[in-house]
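Participant: no sequence for this one, just the structure:
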């Protein structure tokens, strides 16, 4: 008996057919009184990107070959070994404006499972002048820092590099990202994008072989209500704009590509998140191939979505972020940030931070989610979803390029117009009960004792609107 024969566990059973499945489904639908024509169409779910998620996928539902991990088109991962040996980077976000509190929180995270830091500095977070105090006890050669300083990016980058010098960290050991994202700042604030900031920091980063300087952030679009395809399309268009700016300033295309890191949202829709991260690698590989780069991948940072968080019954946010973190790991994220469950209420407390980092620790150390290379690979559903999402995102990207690029599309209102359609449709589905927010639109606790937190520094506004889908329904509950 061959190994193939031994593994054919269903050899003694007749092969099931699609027609048999359809017949059984039709019987169930009739008994339940559901009106239907085609049973597959009746059970399909239309995505906000215009393609259907069907109830059944088989080997007939082919998708383009996803290749192998570590090889083009990198759908299955940027490295052959995935994250099996090291796990993903547990990147903790800090935005507390009080330097002493931030310093304690940073140390607590790094001593208890965190492996890197995402520091929000400037008006929306830590004072730039306090970066040295906050990082005084941090071994920066072991725990890299990614900055998020908005309009104060240059000053924050200067301060961070000065801390490395003060600590005697060799240039070859400086890692992390200086966080230049002028187009993301344009999307959030409406202020003109100064790509010179990205150019200057990219030039400066050439002295540090392991340091990156630019973040291609999809969160401003996600937080404004974008679909997964819209978020991806806007992010890819942003990345292309940065490649143009950096190569136009004298860097070669590989030097430019090495400066970029992608950041995308992870949601509680686990399969959509898995497909989004896999599609992001495929899209970026195609962009860099066309640009003639040999550097075909970029680090992928997944952050749990703020649009899905709730102020009411915030404990349910733990379940949402666990699903999102799981999906980010399965999708092959290089770094993952889990927002604390009370983040929608204000500045997180120590307990919420501990739960956020322990969510990752449990998935990594106990559940061994990183212990399998591309566990979703070969799933007919995931492979088809990845392909259809990549095509939808490419359509968004090409529309933006025809409009003159992401900066022009933001200035003309094209991006906001497209996102508003999706935002309105999703809100309508929540209002109609077609989608649910547990603890708010379904199963609300009318006698809930609210949590209170110190208010967080206000995020910059003036650009794309920011949405948290539970907010209007929470307001209705509180006023009733």
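Facilitator: Happy to help now that I have it. The model shown is predicted, which means the values in this text are computed figures rather than measured ones.
Participant: alpha carbons only for contacts and neighbour counts from here, please
Facilitator: Will do.
Participant: how close does residue 219 get to residue 139?
Facilitator: 29 Å (CA to CA, to the nearest Å).
Participant: which residue ranges form the helices in the stretch 351-480 of the chain?
Facilitator: For the stretch 351-480 of the chain, applying DSSP state H, counting those that start in this stretch gives helices covering 380-402, 406-412, 414-432, 471-479.
Participant: Give me whichever of those helices is most buried.
Facilitator: Comparing the helices of the stretch 351-480 of the chain by mean neighbour count (mean count of other CA atoms under 10 Å), helix 380-402 ranks first with a mean of 21.
Participant: mind putting the helices of the stretch 351-480 of the chain in a markdown table, distance to residue 14 included?
Facilitator: Shown next, in a markdown table, are the helices of the stretch 351-480 of the chain (distance: least, CA to CA, whole Å):
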| stretch | distance to residue 14 |
| --- | --- |
| helix 380-402 | 21 |
| helix 406-412 | 54 |
| helix 414-432 | 42 |
| helix 471-479 | 51 |
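Participant: Nearest to residue 309, out of these?
Facilitator: helix 471-479 (9.2 Å; CA to CA).
Participant: Name all residues that make contact with the closest residue to residue 152 other than its chain neighbours.
Facilitator: Using CA to CA, 6 or more residues apart in numbering and skipping residues adjacent in sequence, the residue nearest residue 152 is residue 122, 5.9 Å away. Listed by CA atoms under 8 Å, 6 or more residues apart in numbering, the contact set of residue 122 reads 128, 149-152, 156.
Participant: Put this next to the first one:
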């Protein structure tokens, strides 16, 4: 007798399952009743079968994910203290955010871990000094002049000078330094759908390969935001891993992408803010299963509170619990072979590749940014999603469904939680990140007694 229980039963084909389902529907149409159609143009089936599997070979993350703590540099001594404290409490990587040059040795004193930087300025001299100081650590300088151009509507200086600065930095820094960042978080937080995010990240990265040479591929980190569409977000990251490796092979490089992941701000809410903790938990789970190399969680109150010890500790502990207590350690390979996720991965890959090829045929990502095509496509997707939220087709619990009627937030706000408008002259229309719940929150704040 076989040791496998199901060997005792005859196999059931996909066609037989569908016939049985059709019979049980008693005349109702299979396609209209049981297929779910998404904004990405993907139809979710009621079942997936091994007979239909056609899996892609997805590059796997070589190490378990790093837990990253983000710290804004208001002064170097305080930032250094917060970094060391975070490392003692379970973080394994640090993201330093700076608006201006800082004292490097003071900031990085006694810090020996993977270090990421988000420099909201472009300086050849400072970037070279920073990279050379971090010679013996895994360092990510994370310069993304294209993201700055897309977000602000302007270059730091101009296209030619910005790229020239990067070339000069590259020629003066150690080879183990990751210099470039492709920040696809902007597209997600602005309302681009999942297929657009993958395609735009690929096209965005390809611009750096074209301008700086293909050997820059090993020095690029990709930043993504993940939302609450659990399985789709897993498939999104897997699809990008496959496509980037495919693109690099066209340049005769065998390189796997480094993925830095954060939960999205788009679905985070001002009211019933504790729900944000549930959202970020599932989003971090998607990031892990999708193959993230580094995950930097956001705190449940980051929409309206300044950084605080409690919120940052909760965010960090969410990742620690997932990693150490919830069997998500070294879990990036778990999704391999799952029919549904494999099918989603393949479909997202195919659709994103079509968009990427169209972008390249039309002259590339920067050309379409200049013409406003990318902005228009994102706005169309964002408007559709906003309409779904406004009509309660898309639900955020505690905000457009089951709100806490007596909840008051006017006295709690430390940070302006809505899109900030600052009229200025720009060379292109900027891509603006916006949360789904802003309109309804403004009304509630206005009506608070």
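Facilitator: Thanks, I have the structure now. What you see is a predicted model, and the numbers here were worked out from it, not measured in a lab.
Participant: what's the TM-score for these two chains?
Facilitator: The TM-score (TM-score structural alignment, normalised by the length of structure 2) is 0.89; 431 aligned residues with a CA RMSD of 2.5 Å.
Participant: quick revisit: mind checking which of the helices of the stretch 351-480 of structure 1 is nearest residue 223 of structure 1?
Facilitator: With CA to CA, the closest approach to residue 223 of structure 1 among those belongs to helix 414-432: 9.8 Å.
Participant: ok, average deviation of the closest one from structure 2?
Facilitator: Aligned to structure 2 and superposed, helix 414-432 of structure 1 gives a mean residue distance of 0.6 Å (mean CA distance after the TM-score superposition for structure 1).
Participant: how far is that helix from where the chain is centred?
Facilitator: 20 Å (CA atoms, centre = their mean, to the nearest Å).
Participant: The residue nearest to residue 152 of structure 1 and residue 200 of structure 1, how far apart?
Facilitator: 19 Å.
Participant: ok so, going back, quick check, nearest of the contacts of residue 122 of structure 1 to residue 52 of structure 1?
Facilitator: Checking those against residue 52 of structure 1 with CA to CA, the nearest one is residue 150 at 37.7 Å.
Participant: Apart from its neighbours in sequence, what residue is nearest the closest one?
Facilitator: Spatial nearest neighbour of residue 150 of structure 1, excluding adjacent residues (CA to CA, 6+ apart): residue 185 at 6.0 Å.
Participant: For residue 219 and residue 139 of structure 1, indicate the residue with more neighbours.
Facilitator: With neighbours defined as other CA atoms under 10 Å, residue 219 of structure 1 and residue 139 compare such that residue 219 has more, 27 against 13.
Participant: list the contacts for the more buried one?
Facilitator: Applying CA under 8 Å, 6+ apart to residue 219 of structure 1 gives the contacts 231, 263-265.
Participant: farthest-separated two in these?
Facilitator: Farthest pair in these, by CA to CA: 231 and 263, 10.3 Å.
Participant: Now do the shared contacts for these two.
Facilitator: In terms of CA under 8 Å, 6+ apart, residue 231 of structure 1 and residue 263 are both contacted by the residues 218-219.
Participant: Would you mind measuring from the alignment partner in structure 1 of residue 229 of structure 2 to residue 195 of structure 1?
Facilitator: Residue pairing (TM-score structural alignment): residue 229 of structure 2 is matched to residue 269 of structure 1. Residue 269 of structure 1 is 34 Å from residue 195 of structure 1, where distance means CA to CA.
Participant: hang on, residue 116 of structure 2 in a strand?
Facilitator: Yes - judged by DSSP: H, G, I helix; E, B strand; the rest coil, residue 116 of structure 2 forms part of a strand.
Participant: Return the residue of structure 1 aligned against it.
Facilitator: Mapped onto structure 1 by TM-score structural alignment, residue 116 of structure 2 lines up with residue 146.
Participant: okay but its match is in contact with residue 176, surely?
Facilitator: Yes - using CA atoms under 8 Å, residue 146 of structure 1 is in contact with residue 176, at 5.1 Å.
Participant: Show me the strands in structure 1, by range?
Facilitator: Ranges of strands in structure 1, per DSSP state E, are 45-46, 52-53, 89-94, 116-120, 145-148, 176-180, 212-217, 260-266, 300-304, 335-337.
Participant: picking up where we left off before, I'd like to know how many residues surround the match of residue 116 of structure 2.
Facilitator: Look at residue 146 of structure 1: counted by other CA under 10 Å, it has 27 neighbours.
Participant: what residues are up against it?
Facilitator: 116-119, 176-179.
Participant: Show me which of the residues you listed is closest to residue 371 of structure 1.
Facilitator: Nearest to residue 371 of structure 1 out of the contacts of residue 146 of structure 1 is residue 116 (CA to CA; 20.4 Å).
Participant: wait, doesn't the closest one sit right on residue 143?
Facilitator: Yes - between residue 116 of structure 1 and residue 143 there is a contact under CA under 8 Å: 4.7 Å.
Participant: okay, and the common contacts of those two?
Facilitator: Listed as contacting both residue 116 of structure 1 and residue 143 by CA under 8 Å, 6+ apart are residue 110.
Participant: Which of those two has more residues huddled nearby?
Facilitator: Applying other CA under 10 Å to residue 116 of structure 1 and residue 143 shows that residue 116 carries more neighbours, namely 25 against 18.
Participant: check contacts around the alignment partner in structure 2 of that one.
Facilitator: Aligning on TM-score structural alignment places residue 116 of structure 1 opposite residue 93 in structure 2. By CA under 8 Å, 6+ apart, residue 93 of structure 2 lies in contact with 66-69, 87, 113-116, 294.
Participant: what about residue 93 of structure 2, distance to residue 140 of structure 2?
Facilitator: 11 Å.
Participant: which residues do the two both contact?
Facilitator: With CA under 8 Å, 6+ apart as the test, residue 93 of structure 2 and residue 140 both reach 115-116.
Participant: Which residue is the nearest non-sequential neighbour of residue 317 of structure 2?
Facilitator: Among residues not flanking residue 317 of structure 2 along the chain, residue 90 sits closest, at 7.9 Å (CA to CA, 6+ apart).
Participant: In contact with that neighbour, which residues are there?
Facilitator: 67, 316-317, 320.
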